[in-house]
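Asker: next come a sequence and a model predicted from it.
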Amino acid sequence: MKYSTKFAVLLLTLAIGLTSVSTDTLAFAKDNSDRKTYTLSPRVGKKVAKIYDLYAADKIDEALVLALEIKPKKPYDKAYMAKFLGSMYAGQKGKGKEAIKYLQASVDADILSTNEHGSAIRTLADLQVQEKLFEDAVKNYKLWMEFTGKQDPKVYIRIGVAYMELKQYQNVIAPADKAIELQSAKPEDSPYRLKLGAYYENKNTKKAIEVLEVMVELFPAEAKYWAQLGQFYMLDERYEKALETMHIAYINGYLTTKSQILVLAQLYTNNMIPYRAAALLEKHMKAGLIERDERMLKLIASSWHQAKELKKAIKFYGEAAAIENNGELYYKQGTLAFELERNRDAIKALKLALEDKKLRKPDNAMFTLAQAYFYNGQYKTALKTMRTVQKAKTKSVAKNAGVWVKYIKDTAKRRNVTI
């Protein structure tokens, strides 16, 4: 297996613990002032030097073979080589468990120098997260902080991740808050996302909202947080706040998916702003984000209808109806056209509605059709149609039809029209 020279140097650095001085916040550390310092025995030291030469020549596999051939006898030599091998295996795909075995042996020996031992614990914990050994990882991250006295926000975040994976959501908040505290000068979103996830899993909507409110303030350019905040407001039934948030997100270009646009349209409708809902849906249908199907066309038509934009509603009801020859939608189109005195359009739509055998109110549709014929000056056809309506099963409609039959006759007679 080949590694780059740069990666080889990184592995060696991990192995011998020659990390740079950390600027991590210091905690109360274990007193290591009296910890003894050892050196490698000459025999092992010579072989380690040869391993370095192989690394420098980019002969990584040969270096690993040589390292495995070393059979150290002294406790320090054993711990050193265990850490060395663990660090080498850590860089190989699929060798995580092997790396953990060696690093655990090194940590258990507790004989390496302060820097070496701390490095071994940290690497061991990182690998345990990688291998989904989350309980062990949490234990060793805490051990690393206790031993070194350092508080690294990334470690607190990894502890939080481990608790999330263990579904111990109540334990996620404290390490996430500690990471936030340590990153206060330059906030990152990772610990906030951990808190959000924990509160969501615990069904604590109000706390999740509090986190998201902070997130949109700290990371205003992150579009997803605006959409999430709006959706959480909806879960909490705070619809005005949801609309305010989603509207701001939209005008800033943060809503880019179909589902987000549909949520905003629904919020406009729920907050009695159907005009904006219709305009929004129509715009994004034209742009291709929203599919042009019966359901979406019907939704646009309904929104224009609620907004009293009847001409636009007639247009979209007709387009929606035509997709599946939906009689109900043709009926709505016809009644609105009749309301606007567009009698020819009403006649056309109502005739199509009556072709649908599943139409729920055929008597009403026939009655309105007869009226449309009448107001379109087609008295003979109006009379014939209204006489048919007189036989309707719906008694109230049939009764009204009787009144209209007389009215049609009287009007035709008054205007000298033979029917």
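Answerer: Perfect, thanks for sending it. Residues are numbered from 1 along each chain as shown.
Asker: for the rest of this, base every contact and every neighbour count on C-alpha atoms.
Answerer: OK.
Asker: helix, strand or coil for I121?
Answerer: Classification of I121 using DSSP: H, G, I helix; E, B strand; the rest coil returns helix.
Asker: next, count neighbours for it.
Answerer: 25 (other Cα atoms under 10 Å).
Asker: identify the residues contacting it.
Answerer: Contacts for I121 (Cα atoms under 8 Å, 6 or more residues apart in numbering) come out as L103, V107, N140, Y141, L143, W144.
Asker: what's the answer for A63, then?
Answerer: Per Cα under 8 Å, 6+ apart, neighbours of A63: I51, Y52, L54, Y55.
Asker: swap in 7 Å and give it another go.
Answerer: I51, L54, Y55 (Cα atoms under 7 Å, 6 or more residues apart in numbering).
Asker: what does E62 give?
Answerer: L54.
Asker: that one is in what secondary structure piece?
Answerer: Applying DSSP states H and E as the criterion places E62 in helix 60-69.
Asker: next one: that helix to chain centre, how far?
Answerer: 46 Å (Cα atoms, centre = their mean, to the nearest Å).
Asker: list the buried residues in the helix or strand that it is followed by.
Answerer: The C-terminal neighbour of helix 60-69 among helices and strands, as given by DSSP H and E, is helix 75-90. Within helix 75-90, the residues that count as buried by 16 or more other Cα atoms under 10 Å are 76-90.
Asker: okay, one more to line up with it:
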Amino acid sequence: MASPRYTLIFAALLVLVAPASMRAQTPATPQISEALSAEFGKLRELTEAQSYATALVSIDRLLGVAPADSYDRILLSQVKAQILLSQGKYADSISPFEEVLRLAERPGYLSAAAQTDTLFLLAQLYQQQASESKDLAVQRKMLASAATYLNRWQARTPNPTPAGQLFAASLYYQQSTLVPEKIDSTLLASSRAAAEAGLPLQLKPPASLYVLILATLQQSEKHLESTDILELLVEQNPANSSYWQQLSATYLALAGAAKNEREADRYNLRALLTLERAQARGFLVSPKENFNVVALYLGLRQFDPAIALLEKGLSDGTLENTRRNWELLANSYQQSQRETEAIAALEKAVVRLPEDGQLEFSLAQLLYGRTRVADARRHLGFAVKKGHLDKPGQTRLFLAYTAFELQDYADAAAKAGEAANFDDVKKDDLVRLKKAIDDALRTRVSATSKS
């Protein structure tokens, strides 16, 4: 925790403060007492030895006898606050710093610059206490105190400063989002305005200002404006994977909210290009993110690059070895009128996922479509044996139909009987198949008797 100019007050005091007998006595200059002047040497030794606990005990003892509005009191409060600050005891340092401000109103007690810096420091200290608390009421109170000190600091600082604008934007954002379900739009706008006002104050504004502007836009669901900030952030900080991730997600959100296919395609293309730019730098290369690239190509109806990525990913492990991915590969081949390669893909899939019956079912469908009924029947048998089927009854019914087409009526009847035990089979379908089997069997018997 630091203030722009508030540095080691105690060290400065030890240099400047001399015994009263050695200093010129003028009515305009506040004086410390002889008793306190004698104690400063001891306090110097304690702080140099880092015996802060003992030093604080001595300071509290001296504060106990110091007159309420004396110069002794402001000096002791300054030293106490600085020691607590150096120990990281930020909450404990607030009270002595506030005492310093109270006494600073007396002529000559504290320079105007030091008063201004103390106001800024107190605003920071209160904001930190709000960040560390889990109690909403405490957070609200601490942030209100921080805002009060910030306002007082701003009143004394006519020209905006980079640190001041960054802190103001951060504080207003924290206040505006204190209750996530009830965003304060006025404070949110103030946060954005403060951050934007800080941009021209430096030749190279810090990323934190842009991040705060981005946060306000995201809270307001201004996705298109958010992409402008994110594009700037990835240009300035291309090694930050979070920015790439947010940018691609924002383009996807815009695509999802698009009013027509052309607009959706435009934003999906931007999302795709963002992912590829990130991957070229070594980011967003997990199997999940690789799948997102495939999905975007498919959504844009670009089947050839999708096929290439699916083949590569399923081969080298950069895509997950899952039924979904194998079926996507087969479907992409089909969309490209490459039926033979679609079948080959699923033939690989059933080897790579030997316990997945649903893949066997999908393969059987493709084989059946190519009039390879015997092969379809064989893989349907594997599907039933392996299980893990989306529609186990329909699979058995399909198997019964293939047996029927191959004139294995006994097996067709048996499989139809098994299918009847499942809720996913329509009764009418079973009735029609059973009738066809009975008719075929009567025809066969009749033909046999005639011969």
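Answerer: Alright, I've got the coordinates. Fair warning: this is a prediction, and the values are worked out from it, not measured in the lab.
Asker: any idea what the TM-score is?
Answerer: After superposition, the two chains reach a TM-score (TM-score structural alignment, normalised by the length of the first structure) of 0.72; 366 aligned residues with a Cα RMSD of 3.9 Å.
Asker: so the helix holding E62 of the first structure matches what in the second structure?
Answerer: Helix 60-69 of the first structure corresponds to residues 52-61 in the second structure, going by TM-score structural alignment.
Asker: check the mean deviation of that stretch from the first structure.
Answerer: Stretch 52-61 of the second structure: mean distance to aligned residues in the first structure after superposition is 2.1 Å, counting by mean Cα distance after the TM-score superposition for the first structure.
Asker: ok so, going back, and the contacts of I121 of the first structure as a markdown table, adding distance to R360 of the first structure, secondary structure and neighbour count?
Answerer: Listed next are the contacts of I121 of the first structure as a markdown table, based on distance: Cα to Cα, whole Å; DSSP: H, G, I helix; E, B strand; the rest coil; neighbours: other Cα atoms under 10 Å:
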| residue | distance to R360 of the first structure | secondary structure | neighbour count |
| --- | --- | --- | --- |
| L103 | 75 | helix | 33 |
| V107 | 78 | helix | 22 |
| N140 | 69 | helix | 22 |
| Y141 | 68 | helix | 21 |
| L143 | 72 | helix | 17 |
| W144 | 73 | helix | 25 |
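Asker: which of these lies closest to Y233 of the first structure?
Answerer: Set against Y233 of the first structure, the nearest of the contacts of I121 of the first structure by Cα to Cα is Y141 (36.0 Å).
Asker: was I right about the closest one contacting A120?
Answerer: No - the criterion here is Cα atoms under 7 Å, and Y141 of the first structure misses it with A120 at 11.0 Å.
Asker: list the buried residues of the match of helix 60-69 of the first structure.
Answerer: Y52, A55, L56, S58, I59.
Asker: now stretch 237-257 of the first structure
Answerer: For stretch 237-257 of the first structure, by 16+ other Cα under 10 Å, it's Y239, E240, K241, A242, L243, T245, M246, H247, A249, Y250, Y254, L255.
Asker: thought L329 of the first structure was touching E319?
Answerer: No - the pair L329 of the first structure and E319 does not pass the contact test of Cα under 7 Å, sitting 9.1 Å apart.
Asker: the strands in the stretch 51-200 of the first structure, which residues?
Answerer: Ranges of strands in the stretch 51-200 of the first structure, per DSSP state E, counting those that start in this stretch, are 150-151.
Asker: residues contacting stretch 190-205 of the second structure, please?
Answerer: 161-162, 165-166, 168-170, 172-173, 209, 212-213, 216.
Asker: angle of the helix holding E62 of the first structure against helix 75-90?
Answerer: Here helix 60-69 of the first structure runs at an angle of 150 degrees relative to helix 75-90 (axes from the mean of the first three to the mean of the last three Cα atoms, to 10 degrees).
Asker: tell me which of the buried residues of stretch 52-61 of the second structure is nearest to G387 of the second structure?
Answerer: Distances from G387 of the second structure to these, taken by Cα to Cα, are shortest for Y52, at 72.6 Å.
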